[in-house]
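Engineer: I would like to see how this sequence folds:
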Amino acid sequence: MIRDLFSKKKKYATIPTEQAKQEVPEGLMTKCPKCKTIMYTKELKKINMVCERCQHHFNVSAYERIDLTLDEGTFQEFDGDMIAKDPLNFPSYLEKSKLDREKTNLNEAIVTGEGKIKGYPVVIGVMDSRFRMGSMGSVVGEKIARAIEHAIREDKPFILFAASGGARMQEGVFSLMQMAKTSAALNQLHEHGQLFISVLTHPTTGGVSASFASLGDINIAEPGALIGFAGRRIIEQTIRQKLPDDFQTAEFLLEHGQLDKVVSRNEMRDTLGLFLDLHQPKRKREG
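Structural biologist: As a prediction, the model looks like this:
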């Protein structure tokens, strides 16, 4: 009997050869970083890049976000050719920016424009964390300010999807000035009486979270998004206390009154459409 155990053909899995590995197309499968489920990337895209098992929200590009949010065929981009300069002559900044443009097919860390959601005209800005970690430089601030000015002129709501690591260090004080610039533009939008919806996605940190991203008439976020100003370790060292495990998550901020709602990506478009409908003048709703 023992002899039979050794004589039977073993059914153990074999390690794929390098040739077999090369035959699997790159990007065919995607592994969820939260629950470790492996999915076909094509199928994952069909469900808006949200894990079916644990509801983890994968990052999406600016144009993917626009496709998921706006009515088909309505988007018109603003200032797509704007490219950052190098005001401080920061070493390798222009070279790294060029690499990001080639990698992401974007000229900057934000895409702005106008379109429609559920038939309602809007001006929209969508940040993309793949470009310099979505950092806020002069071009990002200028594009946001111009989009807000357009919303004021055209009397349209403004919606911003934030995703950023904060201020862009390669531009120093020029980057920090964008906090005041965009905040002032949003104040003008508020005085004009037009709606601003801020959608915070993963991650929204630093100077972006401390300025325009937190100034919405309605502030919402995607589930599990990291949202905060300083890093967790710095805060713990400063206050000499251990922070909760869910600190700086969208759910934590909602519980403590810093968000109005946490909205799944699969429900985002319908939720935005509802907000837009509720904020329409009575005569427009009745018409």
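
Engineer: all contacts plus neighbour counts: C-alpha atoms, from now on.
Structural biologist: Will do.

Engineer: how close does residue 151 get to residue 124?
Structural biologist: When distance is defined by Cα to Cα, to the nearest Å, residue 151 is 9 Å away from residue 124.

Engineer: another for comparison:
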Amino acid sequence: MLKDFFVKKRKYASIPSEQAKQDVPEGLMMKCDGCHKIYYRKEMKKNINVCPNCDFHHQLNAWERIESLFDEGTFQEWDSGLITGNPLDFPDYEEKVEKDRKKTGLNECVITGKGFINGQETAFSVMDSTFRMGSMGSVAGEKIARAIENAKNESIPFIIFTASGGARMQEGVLSLMQMSKTSIAIKRFSNEGGLMLSIMTHPTTGGVSASFASLGDYNFAEPGALIGFAGRRIIEQTIREKLPDDFQTAEFLLKHGQLDKVVHRHEMKQLLTTLLGMHQKGGNNS
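Structural biologist: The predicted structure follows:
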């Protein structure tokens, strides 16, 4: 048997590199975008998609985010059946949306609902950049506005995780209208004494960064997240100046007073738990 082991070892060692690559099951391994080390995808998932070597925060999809934060079995989704139409008859738009539905298993770029984080109830919205790059269309804006209204009616806090390339151009002004609609919903919620926590993840840009993403009572971000309105190259061409290397990163915004804190993903659940407890009616600070 020992002889067979060494024969097999020599056999696989002689396989050309292209063949060896084909023998590795697809999706088994992944390379860190920060330090370029190779990891088993399952191990990275156990670490909430944070590189154990360099702390680079890789993308989480919406359901992975919910799983990492909510007490098991407590999350209840809202408005899952809302589906984007094609109000401007934009060519091939419906086909592209349908392709993203099949690829992601989502009907839109945002999931909304409510549940418990360490025993404390909260309303919740999370954007998923794998669906149309998290672009904000009329359905995304409607779902977020409804979630805020539900939080107001149920007198519970509202937490949103943003990830977006901005407004969805295929819906034109209908997409831009969501900036004001969501902002008005937040104002009404605030007037009723509601607590809103906004956490910006990579990337949060365009109309999303210029509206609901920046209107929290607390505004946080994950390390290294790209946050801004216009693109870096456009700004440099407009002002004819070279921008700092860390421009539009979470750390740059924190340094200039536009964020309250940059929060490591491993610390996120405990921070949310603490803040929900501080603001809980009855003054429970546990």
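
Engineer: list residues touching both of residue 151 and residue 124 of structure 1?
Structural biologist: Among the neighbours of residue 151 of structure 1, those also in contact with residue 124 (Cα atoms under 8 Å, 6 or more residues apart in numbering) are residue 158.

Engineer: so for the two, which residue has more residues nearby?
Structural biologist: Neighbour tally, residue 151 of structure 1 and residue 124, criterion other Cα atoms under 10 Å: the higher count belongs to residue 124, 30 against 25.

Engineer: contact partners for the more buried one?
Structural biologist: For residue 124 of structure 1, the residues meeting the contact criterion (Cα under 8 Å, 6+ apart) are 112-115, 147, 158-161.

Engineer: those residues: which two are farthest apart?
Structural biologist: Every pair in the contacts of residue 124 of structure 1 was compared (Cα to Cα); the two farthest apart turn out to be 115 and 161, at 14.4 Å.

Engineer: so between these two, which is more surrounded?
Structural biologist: Between residue 115 of structure 1 and residue 161, counted using other Cα under 10 Å, residue 161 has the larger neighbour count: 24 against 20.

Engineer: can you pull out the helices in structure 2?
Structural biologist: Assigned by DSSP state H, structure 2 shows helices spanning 2-13, 17-23, 41-46, 62-69, 93-104, 138-154, 172-191, 206-209, 232-239, 250-255, 265-278.

Engineer: check those for me and report the most buried one.
Structural biologist: Highest mean neighbour count among the helices of structure 2 (mean count of other Cα atoms under 10 Å): helix 206-209, with a mean of 24.

Engineer: how big is the offset of that one relative to structure 1?
Structural biologist: On superposition with structure 1, the mean distance recorded for helix 206-209 of structure 2 (mean Cα distance after the TM-score superposition for structure 1) is 0.2 Å.

Engineer: by contact count, what packs against that helix?
Structural biologist: strand 158-164, helix 172-191, strand 227-228 (3 or more Cα pairs under 8 Å, 6 or more residues apart in numbering; DSSP states H and E).

Engineer: could you dump the ones you listed to JSON lines with distance to residue 277 of structure 2?
Structural biologist: Formatted as JSON lines, these follow (distance: least, Cα to Cα, whole Å):
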{"stretch": "strand 158-164", "distance to residue 277 of structure 2": "13"}
{"stretch": "helix 172-191", "distance to residue 277 of structure 2": "18"}
{"stretch": "strand 227-228", "distance to residue 277 of structure 2": "28"}
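
Engineer: residue 242 of structure 2: which of the ones you listed is closest?
Structural biologist: When these are compared by Cα to Cα, strand 227-228 sits nearest residue 242 of structure 2, at 16.2 Å.

Engineer: mean deviation, that closest one versus structure 1?
Structural biologist: Mean for strand 227-228 of structure 2 is 0.2 Å (mean Cα distance after the TM-score superposition for structure 1).

Engineer: please state the offset of that strand from the chain centre?
Structural biologist: Distance of strand 227-228 of structure 2 from its chain centroid, counting by Cα atoms, centre = their mean, to the nearest Å, is 13 Å.

Engineer: run through who's touching that strand.
Structural biologist: Defining contact as Cα under 8 Å, 6+ apart, one finds that strand 227-228 of structure 2 is touched by 200-206, 209, 248-250.

Engineer: check stretch 254-266 of structure 2 too.
Structural biologist: Stretch 254-266 of structure 2 is touched from outside by 48, 50, 57, 218-223, 250-251, 253, with contacts defined as Cα under 8 Å, 6+ apart.

Engineer: and if you look at stretch 82-96 of structure 2?
Structural biologist: Residues from elsewhere that reach stretch 82-96 of structure 2 (Cα under 8 Å, 6+ apart): 97, 107-108, 137-139, 143, 170-172.

Engineer: ok so, going back, looking at the contacts of strand 227-228 of structure 2, which is nearest residue 38 of structure 2?
Structural biologist: Out of the contacts of strand 227-228 of structure 2, the one with the shortest distance to residue 38 of structure 2 is residue 202. That distance is 21.5 Å, counting by Cα to Cα.

Engineer: let me see the contact set for that closest one.
Structural biologist: With Cα under 8 Å, 6+ apart, residue 202 of structure 2 has these contacts: 59, 163-164, 222, 224-227.

Engineer: go again using 6 Å as the cut-off
Structural biologist: Contact analysis of residue 202 of structure 2 by Cα atoms under 6 Å, 6 or more residues apart in numbering lists 163, 225-226.

Engineer: pull up the aligned stretch in structure 2 for stretch 155-172 of structure 1.
Structural biologist: Per TM-score structural alignment, the counterpart of stretch 155-172 of structure 1 in structure 2 is residues 155-172.

Engineer: off-centre distance for the matching stretch?
Structural biologist: Its chain's average C-alpha position is 10 Å from that of stretch 155-172 of structure 2, according to Cα atoms, centre = their mean.

Engineer: residues contacting residue 229 of structure 1?
Structural biologist: With contacts defined as Cα under 6 Å, 6+ apart, the neighbours of residue 229 of structure 1 are 205-206.

Engineer: cutoff 7 Å now
Structural biologist: Under the criterion of Cα atoms under 7 Å, 6 or more residues apart in numbering, the contact list for residue 229 of structure 1 reads 205-207, 209-210.

Engineer: so can I have JSON lines of the residues you listed showing distance to residue 259 of structure 1?
Structural biologist: Supplementary listing: those in JSON lines, determined by distance: Cα to Cα, whole Å:
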{"residue": "205", "distance to residue 259 of structure 1": "15"}
{"residue": "206", "distance to residue 259 of structure 1": "17"}
{"residue": "207", "distance to residue 259 of structure 1": "18"}
{"residue": "209", "distance to residue 259 of structure 1": "12"}
{"residue": "210", "distance to residue 259 of structure 1": "14"}
